[in-house]
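**Q** turn this into a structure:
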Amino acid sequence: MVQRQIPRPSELLELMKFKKIDLDPKRRRLSSALTIEDLRTIAKRRTPAAAFDYTDGAAEREISMRRSVEAFEDIEFHPSILNDVSSVDTTTQILGGSSAQPFGIAPTGFTRLMQTEGEIAGASAAGEAGIPFTLSTLGTTSIEHVKEANPLGRNWFQLYVMRQREISYGLVERAAEAGFDTLFFTVDTPVAGARLRDSRNGFSIPPQLSLGTVVNAIPRPWWWWDFLTTAKLEFASLSETGGTVGELLNSAMDPSIDFEDLAEIRKMWPGKFAVKGVQTLEDAKKLADLGVDAVVLSNHGGRQLDRAPVPFHLLPEVSREIGKDVEIILDTGIRSGADIVAAIALGADFTMIGRAYLYGLMAGGKEGVDRTIEILASQVEQTMKLLQVPTLADLGPQHVTQLSRLTRLGEEESRPRVL
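**A** Reported below is the predicted structural model:
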């Protein structure tokens, strides 16, 4: 029989350890976020539907985005044993410089519409964390202001080649003059993808006040206050900013760009040169033969061609074929530090985060971006320790098995360790 007794008051007092209440609501909500999904939940609650859906959505049925996320879920880790991981080293070298983490911030368009601090928050947070920040051609902060926000850190610039070539050439020159060290030549956006959430929301630049947007704004007055009381949106390239997102993209993009354009821009650029949006092994090989510094395996976050290849599935064969000749960066689908570790193990030299960064931005501005980086960095370190690998260089294909929900009909399975 269990013997029971009345607890003494002194014993009860020992158990009553109340956490001090943080009176700062932003700090309180951000500290409660333990994962990127937690930040997404906060972001959705605090951001008007049109702006949130622009970030959260993808093209058509959003199959590419969903598959890209699922690809990271469908892995199995294989830990080593009896290795000293009392401390682990997450630093890495990429594109001629160092990064404190194996991830950087990807280029995102219309960023100040997500939250008014926009690229300034991203660039300054990245600089403080010692990771690279990438400014989009369709960013809402100028090249020069990003440099001011991140004067000592690594800034990269993502380039769309536009119908008016002189605009693109001018951006290349400005980025070089501002000391950006890498150019990302983007090849997966000849025209805008069919982003149906944006069409259904009537999402435009600048946002238009309608009955729907007014009703949606009622529980989110802080967003509209920030938007209406801060500087007018300013794009890195476009002088004409009116219309839907699709109309803006289609007016700026040029479906006729080819390898001659790549060669022309490359001649102009003095720093490292990467090509973003590579989706086949054959194209990756061709670019490696041309001597580019890096290829970025990406389906644009699923925002362009729906049912495009999953970059994480493509990674092992690209790494085997050209990994010794060119650096490989992976973009799309990353939602945790474990995803980043898996990508490095299967041959990526570096990874980039887009939506994860924007969820943090929408959840709490610059502090929210800090929290995104903090969460991912902590998860990278924890995963490395649990795998018992002290450095990123110690990671390899032996640590990860890709499990696939998809099989190609009429084709023998060619990827090793895929179940």
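**Q** from here on, just use CA atoms for contacts and neighbour counts.
**A** Will do.
**Q** nearest spatial neighbour of Ala342, chain-adjacent residues omitted?
**A** Val400 (6.4 Å; C-alpha to C-alpha, 6 or more residues apart in numbering).
**Q** dump the residue contacts of that neighbour.
**A** Counting by C-alpha atoms under 8 Å, 6 or more residues apart in numbering, Val400 touches 75-78, 342, 345-346.
**Q** ChimeraX command for the buried members of these?
**A** To isolate the buried members of the contacts of Val400 in ChimeraX, using 16 or more other C-alpha atoms under 10 Å:
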select :75,77,342,345,346
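**Q** quick one: which of the contacts of Val400 is nearest Met268?
**A** Checking these against Met268 with C-alpha to C-alpha, the nearest one is Leu346 at 33.3 Å.
**Q** if I pick the closest one, what's in contact with it?
**A** 315-316, 319, 396-397, 400.
**Q** and the gap between it and Phe312?
**A** 9 Å (C-alpha to C-alpha, to the nearest Å).
**Q** what about Lys366, how many neighbours?
**A** 23 (other C-alpha atoms under 10 Å).
**Q** brain fart, Ser210
**A** With other C-alpha under 10 Å as criterion, Ser210 counts 10.
**Q** how near is it to Thr47?
**A** Ser210 sits 16 Å away from Thr47, going by C-alpha to C-alpha.
**Q** what's the answer for Glu144, then?
**A** Taking C-alpha to C-alpha, one finds Glu144 at 28 Å from Thr47.
**Q** and Thr55, helix, strand or coil?
**A** Assigned with DSSP: H, G, I helix; E, B strand; the rest coil, Thr55 falls in the helix class.
**Q** ignoring the adjacent residues along the chain, who's closest to it?
**A** Arg355 (6.5 Å).
**Q** so the one you found sits against Asp56, correct?
**A** Yes - under the criterion of C-alpha atoms under 8 Å, Arg355 makes contact with Asp56 at 7.0 Å.
**Q** between these two, what contacts are shared?
**A** With the criterion set as C-alpha under 8 Å, 6+ apart, the contacts of Arg355 and Asp56 do not overlap.
**Q** which one's more surrounded, these two?
**A** Arg355 (22 against 19).
**Q** tell me how far the more buried one lies from Leu12.
**A** 46 Å.
**Q** try Ile143
**A** 59 Å.
**Q** looking at these two, which one has more neighbours?
**A** Ile143 (26 against 10).
**Q** so how far is the longest strand seen in the chain off the chain centroid?
**A** Looking across the chain with DSSP state E, the single longest strand is strand 272-278. Relative to the chain's own centre, strand 272-278 is displaced by 15 Å; criterion: C-alpha atoms, centre = their mean, to the nearest Å.
**Q** against which helices or strands is it packed?
**A** The criterion is 3 or more C-alpha pairs under 8 Å, 6 or more residues apart in numbering; DSSP states H and E, and the helices and strands that strand 272-278 contacts are strand 182-186, strand 294-297.
**Q** how about this one, so we can line them up?
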Amino acid sequence: MVQRQLPKPAELFELMKFKKPQLDGRRRRLDAALTIDDLRTVAKRRTPAAAFDYTDGAAEGEISLARARQAFRDIEFHPGILRPAPDVDTSVEILGGSSALPFGIAPTGFTRLMQTEGEIAGASAAGAAGIPFTLSTLGTTSIEDVRAANPHGRNWFQLYVMRDREISYALARRAAAAGFDTLMFTVDTPVAGARLRDKRNGFSIPPQLSLKTVANAIPRPWWWWDFLTTPTLEFASLSSTGGTVGELLDAAMDPTISYDDLAVIRDLWPGKIVVKGVQNVADSVRLVDHGVDGIILSNHGGRQLDRAPVPFHLLPQVVREVGADATVMVDTGIMNGADIVAAMALGAKFTLIGRAYLYGLMAGGRQGVDRTIAILRDEIERTMKLLGVSTIAELEPGHVTQLRRLVPLAAPARRPAPSQP
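**A** You can find the predicted model right below:
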């Protein structure tokens, strides 16, 4: 028989300790977000459909994005046992400088459309966290204002080669003058991808009002208040701002971009130069032969060519081919700190986050970006401790197995590199 007794009031009060309520609604939302997916849920609730879908969507059937995210889910970790790692060091050296974490913020366009703090929130949060921030050519904050928001941190600049080459050259010179230490030469956008969500939403810069837009905005008055009471949304580096996103990209980008353009920019830029948008081994080898400091395996977040190669799948082979001669980085599909740990274990020297950062921005401005970084930091540290490693350098391929769902019917033929110009 279980012995029972009436509880004493003092004992009841001891058990009934109520959590102090958080009266700050933004802080309450962000504290409740435990994962990047949680931040995405908050962002979707608080952002008009056109702006959210621009961030969340990808090209055509969005197959590339889905595959990239699935590739990170399809890994198996191999932890070591009896290897104490009570404290971990997440810092890395990347492109001639340090980063407190093995990831930085990727370049994103139209950022103030998602939330009015835009690139200022991203740059200042990155600076506070000790990680690099990358400003896009299609950014909505100027090079100089990003530098002012992150005066002591590492700022990188992402460059598109425009039809009018002098625009691109001038931007590179401005970024160098402002102390940006790395240039991200982007090669995967000769024309705009077919981003069908944007077309269906009639998404444009600046936003065009319609009955559908107004109806969608009614439950989100805070977004429209911010949008209407802050400086006009426009590209900080480009003068043309009217039209759909695809029209803007097609008007600005040049499908004739070539290695000759890379050579010009290489001579122009005084710092480190990396090429973003590399999607096969042969191109990786040729770029290293042309003297770039690094390459970023990326399919532009699945926003250009649908069914493009999965960057994370390419990583081990590219590292084997060029990892001793150039810095290999990876983006696309990262939604968890464990994804970053897996990439570092397979030889990446660094990773970049795009949507994960923007989900935080939409969920809560600068505080939301801080929350994104904090979530990923916690996941990285926890994964490292569970693997039994104390530093990023201790991660190695034996810690990870890539479990492939997509196996070619036959090995693809290696494309011969074009003859040297």
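**Q** what's the TM-score for these two chains?
**A** These two chains, once laid on top of each other, score a TM-score of 0.97 by TM-score structural alignment, normalised by the length of the first structure; 412 aligned residues with a C-alpha RMSD of 0.9 Å.
**Q** after the longest strand of the first structure, which helix or strand is next? Please name it.
**A** Downstream of strand 272-278 of the first structure, the next assigned helix or strand under DSSP states H and E is helix 281-290.
**Q** mind listing what's buried along that next one?
**A** 281, 284-285, 287-288.
**Q** mean distance between it and the second structure after superposition?
**A** Mean deviation of helix 281-290 of the first structure relative to the second structure after superposition (mean C-alpha distance after the TM-score superposition for the first structure): 0.8 Å.
**Q** okay, and Ala172 of the second structure sits in which element?
**A** helix 165-177.
**Q** show me which residues of that helix are buried.
**A** In helix 165-177 of the second structure, counting by 16+ other C-alpha under 10 Å, buried: 168-169, 171-172, 175-176.
**Q** and which of those is nearest Leu30 of the second structure?
**A** Ala175 (33.2 Å).
**Q** just to revisit the earlier point, mind checking which of the contacts of Val400 of the first structure land in strands?
**A** Short answer: the contacts of Val400 of the first structure in strands (DSSP E) are 75-77.
**Q** okay, the contacts of Leu346 of the first structure in CSV with distance to Arg40 of the first structure next?
**A** Output for the contacts of Leu346 of the first structure, formatted as CSV (distance: C-alpha to C-alpha, whole Å):
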residue, distance to Arg40 of the first structure
Leu315, 27
Pro316, 29
Ser319, 32
Gly396, 31
Pro397, 31
Val400, 27
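**Q** now the helices for the stretch 201-350 of the first structure?
**A** For the stretch 201-350 of the first structure, the helices defined by DSSP state H, counting those that start in this stretch cover 211-217, 221-229, 245-252, 259-268, 281-290, 311-322, 337-345.
**Q** out of these, deepest packed?
**A** helix 337-345 (a mean of 25; mean count of other C-alpha atoms under 10 Å).
**Q** follow-up on the earlier one: packing partners for the helix holding Ala172 of the second structure?
**A** Looks like helix 165-177 of the second structure contacts helix 143-149, strand 155-159, helix 259-268 (3+ C-alpha pairs under 8 Å, 6+ apart).
**Q** ok, which of these comes nearest Leu228 of the second structure?
**A** Going by C-alpha to C-alpha, the one of these nearest Leu228 of the second structure is helix 143-149, 20.7 Å.
**Q** how close does the closest one sit to the first structure?
**A** Averaged out, helix 143-149 of the second structure is 0.4 Å away (mean C-alpha distance after the TM-score superposition for the first structure).
**Q** report the buried residues of that helix.
**A** Applying 16+ other C-alpha under 10 Å to helix 143-149 of the second structure flags 143-144, 146-147, 149 as buried.
**Q** want to throw those residues into a markdown table with distance to Asp261 of the second structure?
**A** Shown next, in a markdown table, are the buried residues of helix 143-149 of the second structure (distance: C-alpha to C-alpha, whole Å):
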| residue | distance to Asp261 of the second structure |
| --- | --- |
| Ile143 | 22 |
| Glu144 | 25 |
| Val146 | 26 |
| Arg147 | 26 |
| Ala149 | 31 |
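**Q** what's around Gly354 of the second structure, how many residues?
**A** 21.
**Q** who are the contact partners of it?
**A** Neighbours of Gly354 of the second structure in contact, by C-alpha under 8 Å, 6+ apart: 105-108, 301, 332.
**Q** ditto for Ala338 of the second structure
**A** 379-380, 383.
**Q** which one of those residues has the most neighbours?
**A** Ile380 leads these on contacts (other C-alpha under 10 Å) with 23 neighbours.
**Q** now that one: how far from Phe312 of the second structure?
**A** Applying C-alpha to C-alpha to Ile380 of the second structure and Phe312 of the second structure gives a distance of 17 Å.
**Q** now swap in Asp31 of the second structure and tell me
**A** Remark: distance between Asp31 of the second structure and Phe312 of the second structure (C-alpha to C-alpha) = 30 Å.
**Q** any idea how far Ile218 of the second structure is from Leu211 of the second structure?
**A** In terms of C-alpha to C-alpha, Leu211 of the second structure sits 11 Å off from Ile218 of the second structure.
**Q** what's Pro390 of the first structure aligned with over in the second structure?
**A** Aligning on TM-score structural alignment places Pro390 of the first structure opposite Ser390 in the second structure.
**Q** give the contact list for the residue lying closest to its match once chain neighbours are set aside.
**A** Nearest residue to Ser390 of the second structure, sequence neighbours excluded (C-alpha to C-alpha, 6+ apart): Val88, at 4.4 Å. Neighbour list for Val88 of the second structure: 381, 384-385, 389-391 [criterion: C-alpha under 8 Å, 6+ apart].
**Q** can you do 7 Å?
**A** Contacts for Val88 of the second structure (C-alpha atoms under 7 Å, 6 or more residues apart in numbering) come out as 381, 390-391.
**Q** so how far is Met329 of the second structure from it?
**A** 22 Å.
**Q** check Gln70 of the second structure too.
**A** 19 Å.
**Q** the two: who's more crowded?
**A** Neighbour count, other C-alpha under 10 Å: between Gln70 of the second structure and Met329, Met329 has more, with 28 against 16.
**Q** list the buried ones in the top helix by length along the second structure?
**A** When the second structure is parsed with DSSP state H, its longest helix is helix 355-387. Within helix 355-387 of the second structure, the residues that count as buried by 16+ other C-alpha under 10 Å are 355-377, 379-387.
**Q** do the same with stretch 400-408 of the second structure
**A** 400, 402.
**Q** equivalent range in the first structure for that stretch?
**A** Residue span in the first structure matched to stretch 400-408 of the second structure, by TM-score structural alignment: 400-408.
**Q** and the matching stretch, how far from the chain's centre?
**A** So, by C-alpha atoms, centre = their mean, the centroid of stretch 400-408 of the first structure is 23 Å from its chain's centroid.
**Q** ends of that stretch, what's the gap?
**A** The first-to-last residue distance of stretch 400-408 of the first structure comes to 21 Å (C-alpha to C-alpha).
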